[in-house]
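1. Quick one: sequence plus predicted model below, questions after.
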Amino acid sequence: MDTLNQTTVTEFVFLGLTDNWVLEKLFFMSFSITYLLTLLGNILIIVTILLTPRLHTPMYFFLSNLSFIDICHSSVTVPKMLEGLLLERKTISFNNCIAQLFFLHLFACAEIFLLTIMAYDRYVAICTPLHYPSVMTVRVCVQLVFALWLGGTVHSLVQTFLTIRLPYCGPNIIDSYFCDVPPVIKLACTDTYLTGMLIVSNSGTISLTCFSALVASYAVILVSLRKQSAEGRRKALSTCSAHLILVALFFGPCIFIYTRPDTSFSIDKMVSVFYTVVTPLLNPLIYTLRNEEVKSAMKQLRQRQVFFIKSYT
């Protein structure tokens, strides 16, 4: 607790993405549109699944949770980034910075665990289809979702504790557009090598372990597809390929950022933008463009809405 008493920094200053005024305005317009589409796309998926009884299955239950996490994940960083693009001096209070850091890791870790659970769900559905109804029951699905939120919370608390236990007495300039553990601990008024290694070990272990489990699951699935019919292989490959694209888009940046020591690369900001801004938008696009059931359900909901409107006009 003594180190906490040494903290005199009350706010942090972001350097942002660029100091070019024209680029800032272009980024503001493009990222505003991206964020709006992210919200609309993921909300549309959640509403479609909720209002379509035939989509009340474990796979779509997990997909709706993925959309919810994507909404939360992007909302942690994007609104503050958009505000900063309009301001000459981009600041955030110490407490808000810690809160942003906590929720960033909470939702990112929850998404990692959820993608792993979705891989397990596909493994059971494709490799042991006869046992699927008894294995992936409603109770089991709810328990898995509860477990992923619990795991995400524990991970985030560890990251946050390792960050706030350090003293911060200046400087207070963060070379980023949001608060994350690596750039924040660089500003601590003490040696952070051990803390940095603990943080990398924690995040890296989760990312690499879940990624390895995902690769193993899909390797087994691909081998088992040889026994499936042509139609079964087509449907399974369509679903699994969409999931694999999401895994690559999300795990790639996470592994790049959180599994190396405390270093700084110029490409870090670009990678961070991709996984905090772009990936949450790509998730609904991938699942709606590649999933016939979701597209069909959305079409039916649209037709029902049109019929509802006509009946009252």
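-> Done, it's in. Numbers count the residues shown, from 1 in each chain.

2. use CA for all of it now, contacts and neighbours both
-> Fine.

3. Just list what whichever helix in the chain runs longest packs against, helices and strands only.
-> Assignment by DSSP state H gives helix 94-127 as the longest helix of the chain. Contacts defined by 3 or more C-alpha pairs under 8 Å, 6 or more residues apart in numbering; DSSP states H and E place helix 94-127 against strand 11-14, helix 58-86, helix 132-135, helix 138-164, helix 193-224, helix 230-258.

4. what angle separates the longest one from helix 138-164?
-> Orientation of helix 193-224 against helix 138-164 (axes from the mean of the first three to the mean of the last three C-alpha atoms, to 10 degrees) gives an angle of 150 degrees.

5. Give the buried residues for helix 193-224.
-> By neighbour count with 16 or more other C-alpha atoms under 10 Å, helix 193-224 contains the buried residues 195-204, 206-207, 210-211, 214-215, 217-218, 221-222.

6. before we move on, back to that, switch the helices and strands packed on helix 94-127 over to TSV; also include distance to residue 280.
-> Formatted as TSV, the helices and strands packed on helix 94-127 follow (distance: least, C-alpha to C-alpha, whole Å):
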stretch	distance to residue 280
strand 11-14	23
helix 58-86	5
helix 132-135	29
helix 138-164	18
helix 193-224	18
helix 230-258	9
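
7. what's the closest of these to residue 40?
-> helix 58-86 (9.3 Å; C-alpha to C-alpha).

8. In stretch 152-163, which residues are buried?
-> 152, 153, 155, 156, 157, 158, 159, 160, 162, 163.

9. The third one is in contact with residue 108, isn't it?
-> No - in this structure, residue 155 is not within contact of residue 108 by C-alpha atoms under 8 Å, at 10.1 Å.

10. Check it against this one:
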Amino acid sequence: MSLFYFICPDSHLPWSSSHRSSSNSTRGSDAVTFFIIQGLTSLGEKQIILFVILLLGYIIILGGNSMIIFVTLTDPKLSSPMYFFLSNLSFVDMSYTTTTIPKMLSSLLSDVTTISVPGCFIQMFFFVQLSVTARGILTIMAFDRYVAICNPLHYTSIMTQRVQLLLIAGAWGFSTFCTLPATIMTFCQPYCGPNVVRQGWCDPSSVRQLACADTSVDNIVSLSFVLVGLLNTGVLILTSYFLIGVSVLRMGVAQRLKAFKTCATHLTVVTISYTATSFVYISYRVGNFSPEDRNIVGLGNTVLSPFLNPMIYSLRNKELRDSIKRTLSRFRSAAVFPKKDINILTKNCN
């Protein structure tokens, strides 16, 4: 409680359930104590279908990304920096979807889903922060490919373990810098009117619309930091691949094919990630999109990249694919051999 007051001492938001009014869920007559997550509750009978699809997608996201993390940590053949960054990306993808999907699944099964005001802003912060972190890691992976292709002789001396950790820490620090100011500004607004969030989670734009004050400055600050996060990472990725392209033009045909195979997977993931995010921001600024359409577009952006990334890397990366096969074979062997040992002991006893 004291932390919230420290961040925003003048806020009129209540943080204790003891302040709730029994008539309209507000403290006294003005401040809301929780938000209602509307999400996709207007779909009617289609909600069950969407629930099943979303649940299966979430299970695949957790399973696929967990497998990538496990094999990169346990297989010595996947000890290169590229797989270290990939395992971090998988962890971020899992965390990113976990901030929203469980709540969305709950809202699809119940008529009314609520979230406390502090919980809403915590969800908002991590949802945006993890999204920017993922793009930061994609930028690091583009730089890693640049060093591997353009400076192969100095690759191991440049991409040391210390440099890898600093790059990952930089991605997390940059995402926090891009997320925290806008979240605090939105958090400090008074909320005294309707408390129904149109999205399936505490989306910043949807929550700001509920504030009982002028949020024009908040909108500008939020958009500015979004552009900083997206444009900076996008420009750095494009710059890395421009330099890679210049270097590849000087190579022979065989080296060009090898370089293309090395970069194709990452380029595919980057294209999907930035295209999905662009659709979200376009949907919020085009009047023809209904709230339901915006919810579906936002849901697609939340699920698409974390869902496809493990599949893309597993299908297009032979080393990773072989490592997953070896891991699954070890699991099968561990399940079969104990049974054989039990049969042998039974025969000996007889």
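-> Everything's here; your move. Since the structure is predicted, the reported quantities are computational estimates derived from the model, not experimental observations.

11. wait, which of the helices and strands packed on helix 94-127 of structure 1 is closest to residue 282 of structure 1?
-> Among those, the nearest to residue 282 of structure 1 by C-alpha to C-alpha is helix 230-258 (8.0 Å).

12. Please tell me which residues of structure 2 whichever helix or strand comes after that closest one aligns onto.
-> Reading on from helix 230-258 of structure 1 to the C-terminus, the next helix or strand found by DSSP states H and E is helix 268-273. The alignment of helix 268-273 of structure 1 onto structure 2 (TM-score structural alignment) covers residues 294-299.

13. Mean deviation, the matching stretch versus structure 1?
-> Compared with structure 1 after fitting, stretch 294-299 of structure 2 deviates on average by 1.9 Å (mean C-alpha distance after the TM-score superposition for structure 1).

14. Contacts made by that stretch with the rest, please.
-> For stretch 294-299 of structure 2, contacts defined as C-alpha atoms under 8 Å, 6 or more residues apart in numbering pick out 39, 40, 198, 199, 200, 279, 280, 283, 284.

15. how about whatever residue of structure 1 lines up with the fourth one, what does it touch?
-> If I follow you right, that is residue 199 of structure 2. Alignment note: residue 199 of structure 2 maps to residue 176 in structure 1; criterion TM-score structural alignment. Shown in contact with residue 176 of structure 1 (C-alpha under 8 Å, 6+ apart): 14, 15, 16, 17, 183, 269.

16. can I get those in CSV with distance to residue 301 of structure 1?
-> Output for the contacts of residue 176 of structure 1, formatted as CSV (distance: C-alpha to C-alpha, whole Å):
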residue, distance to residue 301 of structure 1
14, 44
15, 45
16, 41
17, 40
183, 45
269, 39
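
17. Of the residues you listed, which are still contacts in structure 2?
-> Comparing these with structure 2 on both residues aligned by TM-score structural alignment, their matches' C-alpha atoms under 8 Å, the contacts found in both are 14, 15, 16, 17, 183, 269.

18. Is the aligned residue in structure 2 for residue 46 of structure 1 in a helix, a strand, or coil?
-> By TM-score structural alignment, residue 46 of structure 1 lines up with residue 69 in structure 2. At residue 69 of structure 2, secondary structure determined by DSSP: H, G, I helix; E, B strand; the rest coil is helix.

19. From residue 84 of structure 2, how far off is residue 69 of structure 2?
-> Distance of residue 69 of structure 2 to residue 84 of structure 2, computed by C-alpha to C-alpha, to the nearest Å: 9 Å.

20. do residue 178 of structure 2 as well
-> 24 Å.

21. neighbours of residue 174 of structure 2, just the number please.
-> Other residues lying near residue 174 of structure 2 total 17 when counted by other C-alpha atoms under 10 Å.

22. Likewise for residue 92 of structure 2?
-> 21.

23. Repeat that for residue 294 of structure 2.
-> Residue 294 of structure 2, neighbours per other C-alpha under 10 Å, totals 19.

24. List the contacts of the equivalent of residue 96 of structure 1 over in structure 2.
-> Counting by TM-score structural alignment, residue 96 of structure 1 lines up with residue 119 in structure 2. Not one residue lies near residue 119 of structure 2 by C-alpha under 8 Å, 6+ apart.

25. roughly how far apart are residue 326 of structure 2 and residue 84 of structure 2?
-> 19 Å.

26. what do you get for residue 206 of structure 2?
-> The gap separating residue 206 of structure 2 from residue 84 of structure 2 is 36 Å, by C-alpha to C-alpha.

27. again, but for residue 157 of structure 2
-> Distance, residue 157 of structure 2 to residue 84 of structure 2, using C-alpha to C-alpha: 16 Å.

28. Mind checking which of the two has more residues around it?
-> residue 84 (19 against 10).

29. Now check the more buried one against structure 1: what is it aligned to?
-> Using TM-score structural alignment as the criterion, residue 84 of structure 2 maps onto residue 61 of structure 1.

30. Any buried residues in whichever strand or helix holds residue 60 of structure 2, and which?
-> Element membership for residue 60 of structure 2 (DSSP H and E) is helix 46-74. Buried residues in helix 46-74 of structure 2, counted by 16+ other C-alpha under 10 Å: 47, 51, 54-55, 57-58, 60-62, 64-69, 71-72.

31. Over to stretch 109-128 of structure 2?
-> In stretch 109-128 of structure 2, counting by 16+ other C-alpha under 10 Å, buried: 113-118, 120-121, 123-128.

32. Over to stretch 93-107 of structure 2?
-> Along stretch 93-107 of structure 2, these residues count as buried under the neighbour rule (16+ other C-alpha under 10 Å): 93-101, 103-107.

33. Widest-spaced pair of those?
-> Pairwise distances across the buried residues of stretch 93-107 of structure 2 peak at 21.5 Å for 93 and 107 (criterion: C-alpha to C-alpha).

34. so what's the residue nearest the centre of structure 1 up against?
-> Central residue of structure 1 (C-alpha atoms, centre = their mean): residue 108, 4.4 Å from the mean position. Residue 108 of structure 1 makes contact with 73, 152, according to C-alpha under 8 Å, 6+ apart.

35. aligned partner of it in structure 2?
-> Match for residue 108 of structure 1 (TM-score structural alignment): residue 131.

36. how close does its match get to residue 278 of structure 2?
-> 13 Å.

37. and what of residue 100 of structure 2?
-> Separation of residue 100 of structure 2 from residue 278 of structure 2 (C-alpha to C-alpha) stands at 19 Å.

38. cool, residue 35 of structure 2 as well?
-> From residue 35 of structure 2 across to residue 278 of structure 2, the span is 27 Å (C-alpha to C-alpha).
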